[in-house]
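Undergrad: Predicted model follows, preceded by the sequence.
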Amino acid sequence: MTRIALDAMGGDRAPDTIVQGLAEAIKDKQFSAFLIGDEKRIGKSLERYGVGRSVELVHASEVIGPDESPSMAVRRRRGSSIGVGVRMQKEGKVDAFVSAGSTGAVMAFSLLTLGRLGGVNRPAIAAFFPTKVGFSLVLDVGANSDCKPLNLLQFAMMGSIYLSYSFQRESPRVALLSMGEEDSKGNDLTLATHELLRSANLINFVGNIEASRILDGVADV
């Protein structure tokens, strides 16, 4: 059975909202849940939403606030719910860690604790955008403020592989977000990335796409 660790202290109105979401999830899915955070506060939420013994509590004495520096949090908040959760995944105690807390802290702890896959220079945050025909996976949506063409090529490959294996989408269509659909449109980064994507044999590159076309579902990644 899949083992999932949840940051019970992350996000607005935690831990109530986290426990409430967990209560809904376990109605439809079979998985082992680990709630990480202040045991006393989590316990009250579990009683409030009627979550039974299928949940295991893991105490974490600290919480990373939304305004804290991720780099400082990694050094000073190792006992935080995010720090504990990422280490549990590193040690193989869980299969996945989920947090609605500080995105920067999750990325920082993950990068330093889990590391990067071989051949990946930078991590990326992916988000599902609803479309008229289902959804598209968009990345990167916040992990990097300044990228090089090679980074964007790697993002395209990671997104394509993820959809292929996790959602059984055969040969996902990959598009490059630009100010116009023509090959000649875009800044230097867009133009250089377009050339890399067009010459890549491992992805199904369908060209540039404008932001307004994402919701039409003309691309998968």
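TA: Happy to help now that I have it.

Undergrad: Please count neighbours and contacts with C-alpha atoms only from this point.
TA: Noted.

Undergrad: The residue lying farthest from the centre of the chain and residue 161: what is the separation?
TA: Using CA atoms, centre = their mean, the residue of the chain lying farthest from its centre is residue 184. It sits 31.7 Å away. Distance from residue 184 to residue 161, counting by CA to CA, to the nearest Å: 27 Å.

Undergrad: adding another structure so you can compare the two:
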Amino acid sequence: MPQKVRIALDAMGGDAGASVVIPGAAISLSRHPDTEFLLFGDQASIDAQLSRHPAMKAVSRVFHTDVAVRMDDKPSQALRRGRKTSSMWLAIDAVKKGDADVAISAGNTGALMAMARFNLHMLPGIDRPAIAAVWPTARGDSVVLDLGATIGGDGHHLMRLAVMGSAMASVLFDRERPTVGLLNIGVEEVKGGEEIREAAELLRAMNLPQLEYVGFVEGDGIGKGVADVIVTEGFSGNIALKTAEGTARQISEFLRSAMGQTWRSRIGYLFARNAFRLLRDKLDPNKSNGGVLLGLRGIVVKSHGGTDSEGFAYAVDVGYEMVHYDLLTKINQMLNREGSALAPTAQEAVS
């Protein structure tokens, strides 16, 4: 592991750009002082923010570009317009060149995935990247993937997600053999689409040494923490993520409204405010911000585009931890260990 963790930031990504990215990185720097930053974007905007954060300025290098990927750009448009000149591309390219250990962006998800895949390429045996994130549960944390990198996939694709997710869980949670479940509409073996049942058969038949397959998991099982890793394809994974985030905000609003309705509830809040503060922290989606694009020959982290500086700081924390715990090497080791199982099928090789 390098002496310093070098983080490349797309300073123009997200809804607010540098006004969130720089303060967020400064918060993360206070938690991880062994960090250096490469900042890509409009120099005037970046410098204006760095002037307010001298500690951040001292460990940062700025690379000017006036090209930024728009949040509504299609991936193909972003590649044509922003390839080799946009702040997003340059941050990813810094990882490819070895100038940075991880790239982080709050920008357009589709563009980030397309650029990362085009520039860094995929690991052997992996055909598509997946977004994996740590999901707070009643029993601790779980890794959930794919949260929206790609849509659909057959049983072999889901099996590969299980292997990569278990690698991430083994590193983050110190599990020798993480438990893995497949998200489905029921726990019965006859339920779900053909691809989910195929993935279940593959995982049972292979009995991989680096993970323990525990079966199908319904939506409410994610929050219960019934498995260390929950696997699904990107369409349903993204819906699950956005639903959970919306529900968390809804519960927070309900509590805030209920606590102010009567004088008894206000008094009760005074006695229980520490407990409510802990609950609010648990329900805060910003504290689970930062999805890792797994399957690439480099580490890329996606932050929510609409997050605030505190939320972006958590995404930077995720990037730091991925490098600090040498996640990419661990994933490579697990993929190589089961290379035959991950090899593309004849049909996939033709396509």
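TA: Okay, I see it. In this text, all values refer to a predicted model and were calculated from it rather than measured experimentally.

Undergrad: Report the TM-score for the pair.
TA: TM-score for the superposed pair, counting by TM-score structural alignment, normalised by the length of structure 1: 0.96. Supporting figures: 221 aligned residues with a CA RMSD of 1.3 Å.

Undergrad: Just give me the match in structure 2 for the residue farthest from the centre of structure 1.
TA: In structure 2, residue 184 of structure 1 lines up with residue 190, judged by TM-score structural alignment.

Undergrad: what about the nearest residue to residue 51 of structure 1 once chain neighbours are set aside, helix or strand, and which?
TA: Setting aside the residues directly before and after it, residue 51 of structure 1 is nearest to residue 23 in space (CA to CA, 6 or more residues apart in numbering), at 5.9 Å. Using DSSP states H and E, the element containing residue 23 of structure 1 is helix 16-28.

Undergrad: hmm, who's touching that helix?
TA: 6-10, 42, 45-46, 49-51 (CA atoms under 8 Å, 6 or more residues apart in numbering).

Undergrad: Inside strands: which ones of those?
TA: The members of the contacts of helix 16-28 of structure 1 that map onto strands under DSSP state E are 6-7.

Undergrad: out of the contacts of helix 16-28 of structure 1, which are buried?
TA: Those of the contacts of helix 16-28 of structure 1 that meet the buried threshold are 6-10, 42, 45-46, 49, 51, by 16 or more other CA atoms under 10 Å.

Undergrad: And the closest residue to residue 65 of structure 2 other than its chain neighbours, how far from residue 254 of structure 2?
TA: Nearest non-adjacent residue to residue 65 of structure 2, counting by CA to CA, 6+ apart: residue 41, 4.9 Å away. Going from residue 41 of structure 2 to residue 254 of structure 2 by CA to CA gives 40 Å.

Undergrad: Tell me how far residue 146 of structure 1 lies from residue 122 of structure 1.
TA: Relative to residue 122 of structure 1, and taking CA to CA, residue 146 of structure 1 is found at 11 Å.

Undergrad: neighbour-wise, which of those two wins?
TA: Shown here are residue 146 of structure 1 and residue 122; by other CA atoms under 10 Å, residue 122 has more neighbours (16 against 6).

Undergrad: so that one makes contact with residue 151?
TA: Yes: the pair residue 122 of structure 1 / residue 151 is scored as a contact, 6.7 Å apart, by CA atoms under 8 Å.

Undergrad: and residue 196 of structure 1, what pairs with it in structure 2?
TA: For residue 196 of structure 1, the residue aligned by TM-score structural alignment is residue 202.

Undergrad: What residues in structure 2 pair up with the helix holding residue 23 of structure 1?
TA: Under TM-score structural alignment, helix 16-28 of structure 1 corresponds to residues 19-31 of structure 2.

Undergrad: Now do the buried residues in the matching stretch.
TA: When neighbours are counted by 16+ other CA under 10 Å, the buried residues of stretch 19-31 of structure 2 are found to be 19-29.

Undergrad: Helix, strand, or coil at residue 190 of structure 2?
TA: Put simply, residue 190 of structure 2 is coil when judged by DSSP: H, G, I helix; E, B strand; the rest coil.

Undergrad: contacting residues for it?
TA: Applying CA under 8 Å, 6+ apart, we find residue 190 of structure 2 in contact with residue 197.

Undergrad: 7 Å instead, please
TA: Listed by CA atoms under 7 Å, 6 or more residues apart in numbering, residue 190 of structure 2 has no contact partners.

Undergrad: tell me the secondary structure for the counterpart of residue 40 of structure 1 in structure 2?
TA: Aligned by TM-score structural alignment, residue 40 of structure 1 pairs with residue 44 of structure 2. Assigned with three-state DSSP, residue 44 of structure 2 falls in the helix class.

Undergrad: and what of residue 143 of structure 1?
TA: Classification of residue 143 of structure 1 using three-state DSSP returns coil.

Undergrad: That one matches what in structure 2?
TA: In structure 2, residue 143 of structure 1 lands on residue 149 (TM-score structural alignment).

Undergrad: how near is that match to residue 64 of structure 2?
TA: Taking CA to CA, one finds residue 149 of structure 2 at 28 Å from residue 64 of structure 2.

Undergrad: more neighbours, those two?
TA: Using other CA under 10 Å as the criterion, residue 149 of structure 2 and residue 64 rank with residue 149 on top: 24 against 17.

Undergrad: ok, that one touching residue 130?
TA: Yes: Residue 149 of structure 2 is in contact with residue 130 according to CA atoms under 7 Å; the separation is 5.1 Å.

Undergrad: so what's in contact with those two at the same time?
TA: By CA under 7 Å, 6+ apart, residue 149 of structure 2 and residue 130 have no common neighbours.

Undergrad: so where do the helices sit in structure 1?
TA: 16-28, 39-49, 70-76, 81-90, 103-113, 149-166, 188-199 (DSSP state H).
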